[in-house]
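>>> what's the 3D shape of this:
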Amino acid sequence: MPARRDRPKQIRGEQLVSKIFDATLAELARVDFESLSMETVAERAGVNKSTLYRRWPTKLDLVRATLDDVTDVRISVPDHGSLRADLLGFLRTVRDFCLSPEMQGIMRLMFGGKAHPELAAVIEAISERKDADSRKIVDRAIARGELPRGVDGAMLLDAMAGAVMNVIFFMNQCFDDAKLERLIEMLLVGAQNGGGSIAKPVTRAKRPAAARKS
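Below you'll find the model as predicted:
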């Protein structure tokens, strides 16, 4: 009786989804959204096309799910109990994400997505959600008294994350932990002293009618 060949174990569940997301990001690093095909993603992931279409009817659905997953997993919002520790943890994830192969596909989408309104809407929604999530760092710091009320938390985080991206992408330099700590200290000094606070609209008191006539 011939020996039975063991069939390769099929990948299912979260492991399968993760493999498909990795294949999607790899393809997005190679081609733009217009040229992305479900067939090529399925081939790279080693699954049938029907597996993709059952979960994600269109490539826009697949890209949305992939971006949701990668931004949630790769960019975390830590809660260490102090502002500086939280910012350092957050910026570490930003730096590591910028250095990852996945970021190539994300950057391609961000710069090329404007030509596709539906894709642009997906990217904007995910960005807004992640921005709101990361602002929890600032909200907790205000509650602990580490930052003054009225500080522009969005601007503070954008300035820090933007500086990291600029050094990595445009200057092609390393951004080690020591440099991250210097960046945090530099920008926090201004924020903690009211720099960049959101100004409240100035309301002028109305003069009495008699005073206006004189």
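>>> Could you use CA atoms for every contact and neighbour count after this?
Fine.
>>> which residue is nearest the middle of this structure?
Nearest to the mean C-alpha position of the chain, by CA atoms, centre = their mean, lies residue 71 at 5.0 Å.
>>> gap between that residue and residue 137?
Using CA to CA, to the nearest Å, we find residue 71 at a distance of 17 Å from residue 137.
>>> want to put them side by side, so please do this one too:
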Amino acid sequence: MTEEEPEAIRRRPGGRAARVRQAVLTAAMEVLAEEGIARLTIAGVAARAGVNETTVYRRWGTREKLVLDAMLAGSSAGIPVPDTGAVRTDLAAFARALAEYLATPTGRSVARAAALSSDDPDLAEAWQTFWQSRLDQAGVIVTRAVERGELPADTDTALVLELLCSPLQTRAVLGHRPIEPDLPERLTSLVLDGLRARTDG
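A predicted model of the protein is given here:
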């Protein structure tokens, strides 16, 4: 495969560069799902994607940045942020999408990898960036609810999403109990009931 200069790649974002990026990110997520993050290498991803290793290094620079980009792309596509017009249905839909994503090999691999502590500061930083990015994306659910008057102005966005999502992620990582079909709605009710009790008190 013929290499292109970075400037040429940037001038054609919808052409070969976009196809290469998608192929590499898809390959990275496949390796992550099949072998885990410990065995993911740029060389292995490049080979699976059918591109030169130097192409991957030039675009992403490090394995950690590649993993981060792949996880963000995969989770954004697999866990869309809904806008139903009401906080209850928004949270329930988001939790259902998360549960469905965690039921896939890729989703389980991401959850398990993200739950591991890392002595590698670059990898630890990548995980932190991943979680913060997902929090920022999903946090609009709470922001909209506050603007509509459904939630108090001082609602802790991160806490709401953690209370909603952590039980699903724990079950996916530990596998001790299944994620029942009605669990997203039950978690949504528990979170909102808790917020209302705090407000009423």
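>>> Please work out the TM-score for the two chains.
Overlay of the two chains. TM-score (TM-score structural alignment, normalised by the length of the second structure): 0.79; 185 aligned residues with a CA RMSD of 2.5 Å.
>>> Report the contact partners of residue 137 of the first structure.
Contact partners of residue 137 of the first structure, counting by CA atoms under 8 Å, 6 or more residues apart in numbering, are 77-79, 83, 86-87.
>>> Which of those ranks first by neighbour count?
Per-residue neighbour counts (other CA atoms under 10 Å) across those peak at residue 87, which has 24 neighbours.
>>> Per the alignment, that residue pairs with which residue of the second structure?
Under the alignment by TM-score structural alignment, residue 87 of the first structure pairs with residue 91 in the second structure.
>>> How about the secondary structure of its match?
Here residue 91 of the second structure is helix, with the state taken from DSSP: H, G, I helix; E, B strand; the rest coil.
>>> Hmm, residue 186 and it touching each other?
No - using CA atoms under 8 Å, residue 91 of the second structure is not in contact with residue 186, being 10.7 Å away.
>>> Now check residue 52 of the second structure against the first structure: what is it aligned to?
That one, residue 52 of the second structure, aligns with residue 48 by TM-score structural alignment.
>>> Next, count neighbours for that match.
Using other CA under 10 Å, residue 48 of the first structure has 13 neighbouring residues.
>>> for the one helix or strand residue 22 of the second structure maps to, which positions count as buried?
For residue 22 of the second structure, the host element (DSSP states H and E) is helix 16-35. By neighbour count with 16 or more other CA atoms under 10 Å, helix 16-35 of the second structure contains the buried residues 17, 20-21, 23-33.
>>> Kindly indicate which of those residues lies nearest residue 64 of the second structure.
Nearest to residue 64 of the second structure among these: residue 28, at 11.1 Å, using CA to CA.
>>> The closest one maps to what in the first structure?
Counting by TM-score structural alignment, residue 28 of the second structure lines up with residue 24 in the first structure.
>>> before we move on, what about residue 43 of the second structure?
Residue 43 of the second structure maps onto residue 39 in the first structure, by TM-score structural alignment.
>>> What residue, apart from its backbone neighbours, is nearest its match spatially?
residue 49 (5.9 Å; CA to CA, 6 or more residues apart in numbering).
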